[in-house]
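**Student:** all I have is the shape, not the residue letters:
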């Protein structure tokens, strides 16, 4: 909202990130939601802070206003800055598009922000006995589909809850629901949280609703189509989607994880051909991280074998690289079967763009891959790439910040920007109210 006229305006959080963490630059007021307006705001903020020369890439949602070839904000930012940047499309946004496509296929589309099925369940929540629920493995058909992944899925989900203290509350809830669906119990016991807010653009809440509705279907009236659709969606999340979502923020693993997801969707026809087809089709149009540039992340992935890394180096040097040729920002899925795809298939001489835009050491590429971890140049480069932002969660926090403080303490736009800086800095220093956090001395 405009602070003086009370008119609704678009706001754009502009944040830089790197080894030192993330820094809010501005939550800019836009004249319109066009790519030109967003690009101008971004470049202005970068120049005001004097950091434009240090920017080597962009993280963004894959909306048309951002990614349009002529008038998208990304290409216009590059034009205004006079340089080609790495494109780190938000991996969470890509996965939201995938689950949206699956949801629409199995349950149909809702034109209202609050899906009527979910709204009905939210209204009925207080009358539902939280002790009376049914897990997935209690249904023979579901248990059969999950038989080959159940033990590994339980091991992984319990490990996530133990090791990922940084996990957002809704992501943590997803992991716990997967455990319960599989017949397990999360640390602290089984507890179902009340259904939260819904929004057409936020698909995590719909996934959480789907698990709860299906597991409480004995107390909540569903049509056969709804029950079947929810079951299919839950199976997809347990077998494929939950792991992809939770690991989406891991930068150096991104190409390998995307390739693994492509292969999992390519073979999902054995489980549910319709879901496998629609999910693979959607993901295939958003393959940013196996592009010739960003596949370079995999050189720093410790879970990629030495054999594969040798093949990647060979592919890197198979053709001459003059440093001028521009690589496509995303790729089209090759025609050959996804089962036959390997990381080295996406590497070319143009992968060197990735190294040079980030000013990474290239000398380690002359060494055997099993010795890279001991090389100082590799270690320095690895630190850089592991701090790259491949999800847009920082921007989401910026949106939440402006929604909370817009017009609450000041009606002056300049003072609002100062206020947002102070609050963001304080939250960075004290991210939660736990005693051990508050006891720490504020970093200088």
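**Tutor:** That came in fine, so what should we check first? On a predicted model such as this, the values are computed, not experimentally measured, just so you know. Numbering: from 1, shown residues only.
**Student:** drop to CA atoms for contacts and neighbour counts, all remaining ones
**Tutor:** Noted.
**Student:** counting by contacts, list what the helix or strand hosting residue 100 packs against.
**Tutor:** Using DSSP states H and E, residue 100 maps to helix 91-107. Helix 91-107 is packed against helix 203-215, helix 224-236, helix 273-284, with contacts defined by 3 or more C-alpha pairs under 8 Å, 6 or more residues apart in numbering; DSSP states H and E.
**Student:** tell me which of those sits most buried.
**Tutor:** Mean neighbours per residue, mean count of other C-alpha atoms under 10 Å, is largest over those for helix 203-215, with a mean of 22.
**Student:** relative to helix 224-236, how tilted is that one?
**Tutor:** 120 degrees (axes from the mean of the first three to the mean of the last three C-alpha atoms, to 10 degrees).
**Student:** here's the one I want to compare it with:
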């Protein structure tokens, strides 16, 4: 017997009962970003592998172990995008969107791919919403990114479950000086470091700072601190960011071990974390990458952005029971029609109602059926009301109106009064 077909491990179907919550989340974010003046950009999910090697860094875990890379029929090495910033920078450069120092405030949404060990809140195909801002170099835009996420958490009802962590990585020069000091310190305690940290010490020593190994964490207690190596420009920038967050009342903690996993970050880095999802606690993260555009072949262009994980935020909404009740209902009204003449009239009437009430979710029964079977489907649909149209109603040019979820008797509504009645019962309440 042949093996049954199924999804690839870590790449999940989003089923019909789940998509209303996804659509609610995505539309909430899109509306917020419209209000802040961000424009959507859509990039391919496949890019040349060199793009990610050049931007992310060849000695990062993503490039070394996690990318889905393959050769196409032309012999080109292609990669399913593991993150969105590099692809967005490529698009900005290719189409000259930042020419002449023009600021750009962009956002995107879509799947990313990393070959990680699947676990709760972490998948091999996962979805992100990302924001990228170019040619604005002050702490004001860094603050705006954080402020708008704070507003989003309020709109979603999850502010009390997330915490903001901040750090500054300084410029590449100051980070280089810190790297030398950190390597010197850690090399003197090499025997106390875990195996992964010993490997990172040779390739990407700043990543040792976010180790989860308890013995290595103990060593890091007395390690040099990045704050002591910041240049004046980075320190002034960081103080400006904190002043703005203080002004609008957003609480935060300074995490000197926060370094992010990608090579291109500089100055501001931040994460929104939660303790409600177990080990996978980061739901949104980002920072400034002022040297990335130039590193990828463009003119010097400042950049800052973040990405939020949709799966983790969906999971957080469910965990905190912050799923709006109305989004689980996909049908407002279910129309039952009995007999061919009634079915034809129901189709005509329903389209007239949709013309007048474009936001009404009206479903007509399909496949005929008895009175009992149609009512069973009406109830299963989750609709608030059932409409009933048979030969008797058709002769009188009325339609039966029956509440399915509460008090109220069935009544007959004239065809020409139906839309107004539904507007009162459903659309407005």
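**Tutor:** Happy to help now that I have it. Keep in mind the model is a prediction, meaning the values are calculated, not measured.
**Student:** TM-score for this pair?
**Tutor:** Taking TM-score structural alignment, normalised by the length of structure 2 as the basis, the two superposed chains have a TM-score of 0.24; 187 aligned residues with a C-alpha RMSD of 7.8 Å.
**Student:** right, and the helix or strand after the helix holding residue 100 of structure 1?
**Tutor:** Next along from helix 91-107 of structure 1, by DSSP H and E: helix 116-124.
**Student:** and that next one, which residues are buried?
**Tutor:** Going by neighbour count (16 or more other C-alpha atoms under 10 Å), the buried part of helix 116-124 of structure 1 is 117-118, 121-122.
**Student:** give me the helices and strands touching that helix, please.
**Tutor:** Applying 3+ C-alpha pairs under 8 Å, 6+ apart, one finds that helix 116-124 of structure 1 makes contact with helix 203-215.
**Student:** one step back: now the buried residues of helix 116-124 of structure 1 in CSV, with distance to residue 254 of structure 1?
**Tutor:** Shown next, in CSV, are the buried residues of helix 116-124 of structure 1 (distance: C-alpha to C-alpha, whole Å):
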residue, distance to residue 254 of structure 1
117, 34
118, 32
121, 36
122, 36
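**Student:** between those residues, which sits nearest residue 306 of structure 1?
**Tutor:** Closest approach to residue 306 of structure 1 among those (C-alpha to C-alpha): residue 118, at 47.8 Å.
**Student:** leaving out chain neighbours, which residue sits closest to the closest one?
**Tutor:** Nearest non-adjacent residue to residue 118 of structure 1, counting by C-alpha to C-alpha, 6 or more residues apart in numbering: residue 209, 6.6 Å away.
**Student:** residue boundaries of the helices in the stretch 1-150 of structure 1?
**Tutor:** Counting by DSSP state H, counting those that start in this stretch, the segments of the stretch 1-150 of structure 1 that form helices are 35-49, 64-67, 73-81, 91-107, 116-124, 140-146, 150-163.
**Student:** kindly report the same for the stretch 51-200 of structure 2.
**Tutor:** Secondary structure of the stretch 51-200 of structure 2 (DSSP H, counting those that start in this stretch): helices at 61, 85-94, 139-156, 172-187, 195-203.
**Student:** can you redo those as TSV with distance to residue 286 of structure 2 and mean neighbour count?
**Tutor:** Below are the helices of the stretch 51-200 of structure 2 laid out as TSV (distance: least, C-alpha to C-alpha, whole Å; neighbours: other C-alpha atoms under 10 Å):
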stretch	distance to residue 286 of structure 2	mean neighbour count
helix 61	17	16
helix 85-94	10	19
helix 139-156	9	18
helix 172-187	17	17
helix 195-203	21	16
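**Student:** what's the closest non-adjacent residue to residue 51 of structure 2?
**Tutor:** In space, residue 51 of structure 2 is closest to residue 86, 6.9 Å off (C-alpha to C-alpha, 6+ apart).
**Student:** the one you found: what's it in contact with?
**Tutor:** 51-52, 55-56 (C-alpha atoms under 8 Å, 6 or more residues apart in numbering).
**Student:** one step back: of the helices of the stretch 51-200 of structure 2, which is nearest residue 46 of structure 2?
**Tutor:** Between these, helix 85-94 lies closest to residue 46 of structure 2; by C-alpha to C-alpha that is 9.1 Å.
**Student:** how about the secondary structure of residue 50 of structure 2?
**Tutor:** Secondary structure for residue 50 of structure 2, judged by DSSP: H, G, I helix; E, B strand; the rest coil, is helix.
**Student:** contact partners for it?
**Tutor:** residue 77.
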